[in-house]
Structures are given as C-alpha cells and as structure tokens.
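Student: My questions are about this predicted structure, shown below with the sequence.
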Amino acid sequence: MTTELDERTRTELEAAAFRQLVEHLRNRTDVQNIDLMNLAGFCRNCLSKWYRAAAEDKGLEMSYDDAREIVYGMPYEEWKSKHQAEATVEQQQSFAAAQARADH
C-alpha cells in the first residue's frame, strides 16, 4: 500500500533524503567521483549541477562553485587536494565504456 503524501510533506522528505545523501558522500571521501559515475551514472558534481539548476528554477542566482561547496562541504579545490586520487587506467576505461553506452 502506498502512502499518499501532500506536496509539502513529500518535498520535506525528499529534502531530508537529499541531505542524508550529501552527508553520506561527505563522510565517504574514499569513494571517488569516477567510481560513482561508473557504478551509478552520477557523482558529487552532478548533484552540484542539479542543485544549482534547482536554485535557478526558483529564480536564485548560484554559481557552480557555490553549489559544489554545498555538496562537498568545502571548496571543491580543497576537497580535491585532500581526497581525490588519480583515476586508474581501469577506472578511466570503465568511464569511457559507460559514456559510450550512454551516447547510444
């Protein structure tokens, strides 16, 4: 049985789930964006772009860097220097294969 939700409650639940996802990704710095892209087809940068697009849909001006800082919990360049590893050949090959499949 599916519970009927009013629009406000649905939005609040979605927002809570999004906040939990962002917090989870902030804590899982061992999970690289390329791994997320290879396995799920999205990454922290995608979330940042979606967040920025949602802000713009509401008439709010937001830079990509500002959206990234919201998702990463720090400036992107700082996160990158602390946590981003060089992609392996295997990761790069998986990414290329996934992109090729997505283009079809």
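Tutor: Good, I have the coordinates. From a predicted model like this one, the values you see are computed outputs, not experimental measurements. Numbers count the residues shown, from 1 in each chain.
Student: CA atoms for contacts and neighbours, from now on please.
Tutor: Will do.
Student: Distance from the chain centre to whichever strand or helix holds residue 78, please.
Tutor: According to DSSP states H and E, residue 78 maps onto helix 76-83. Averaging C-alpha coordinates over helix 76-83 and over its chain gives two centres that are 15 Å apart (C-alpha atoms, centre = their mean, to the nearest Å).
Student: Please point out which parts of it sit buried.
Tutor: By neighbour count, with 16 or more other C-alpha atoms under 10 Å as the criterion, the buried positions of helix 76-83 are residue 76.
Student: try this one next to it:
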Amino acid sequence: MQHLNDATRTELEAAAFRRLLKHLDEHKEVQNIDLMILADFCRNCLSKWLVNAADERGAELDYDTAREYVYGMPYEDWKAKYQQEATPEQFAALEAHQARKQEQEGT
C-alpha cells in the first residue's frame, strides 16, 4: 500500500475498520473473551484504541462514547442483550493465553 497517498490509505483503513465493526455487529455471538483468547483484542480494546487515537490528535473522545460507537449501542444495553457469562473453560483459556504471551515477551 506504499504506492497510495496518505489520504487514500487513510480512507481505505477507515473503511476496513468500519467493515470490522459491522462484522463484529453481525456476530454478536462472538464474545469478547473469545476474541481475547484468539486474537488478543476485543471490542473494548477497539474502543480504547479510538480514545488513544483521539488523544494523540488532540480530539476529545471519551471511553463511553467510543464504546457506543464500537458496540453500536450503549455498552450496558449490549451487555444485557448479548454478553454471556464466561465459562470456567474460557477463563482457563484466557489465563493460558496470557501466560504464553508473558512467556514470549520474556524471551
């Protein structure tokens, strides 16, 4: 993508991000803990990344507003409708993932 100018690259990146959000919205059955286990990020991470990007550019964006954008609704509403209780197996998988990550960072 180096052959693209900055504006075009930014537009493509933004379009891909919007498509990622749409995909996550279409797959509400995918829980945040599953995303963390498999990909080391979740919807909340995306929200935090948006807030950090805004901070870096001197723009105001609070975490709740960013989460509402990522979730497509207020977080508490999404949580009540779609978030399932994490299973012991999911917690164990997340702990194992985090341990592997720490081990890799230590090497």
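Tutor: Received the coordinates, thanks. Values in this document were obtained by computation on a predicted structure and should not be read as measured data.
Student: For structure 2, just list every one of the helices.
Tutor: Per DSSP state H, structure 2 carries helices over the ranges 6-26, 32-39, 43-56, 63-71, 75-82, 88-106.
Student: Packing partners of the last one?
Tutor: It stands for helix 88-106 of structure 2. Applying 3 or more C-alpha pairs under 8 Å, 6 or more residues apart in numbering; DSSP states H and E, one finds that helix 88-106 of structure 2 contacts helix 32-39.
Student: The helix it packs on vs structure 1 - mean distance after superposition?
Tutor: Helix 32-39 of structure 2 differs from its equivalent in structure 1 by a mean of 0.5 Å after superposition (mean C-alpha distance after the TM-score superposition for structure 1).
Student: ok so, going back, so what angle separates the directions of the helix holding residue 78 of structure 1 and helix 7-27?
Tutor: If you take axes from the mean of the first three to the mean of the last three C-alpha atoms, to 10 degrees, helix 76-83 of structure 1 sits at 50 degrees to helix 7-27.
Student: how big's the offset between helix 76-83 of structure 1 and structure 2?
Tutor: Overlaying structure 2 shows helix 76-83 of structure 1 at a mean distance of 0.3 Å from the equivalent residues (mean C-alpha distance after the TM-score superposition for structure 1).
Student: when you compare where that helix runs with where helix 44-57 runs, what's the angle?
Tutor: 160 degrees.
Student: distance between stretch 58-75 of structure 1 and the chain's centre?
Tutor: For stretch 58-75 of structure 1, the gap between its own C-alpha mean and the chain's C-alpha mean amounts to 12 Å (C-alpha atoms, centre = their mean).
Student: What lies in contact with it?
Tutor: Counting contacts by C-alpha atoms under 8 Å, 6 or more residues apart in numbering, the residues outside stretch 58-75 of structure 1 that touch it are 22, 25-26, 44-45, 47-49, 51-52, 55-56, 76, 79.
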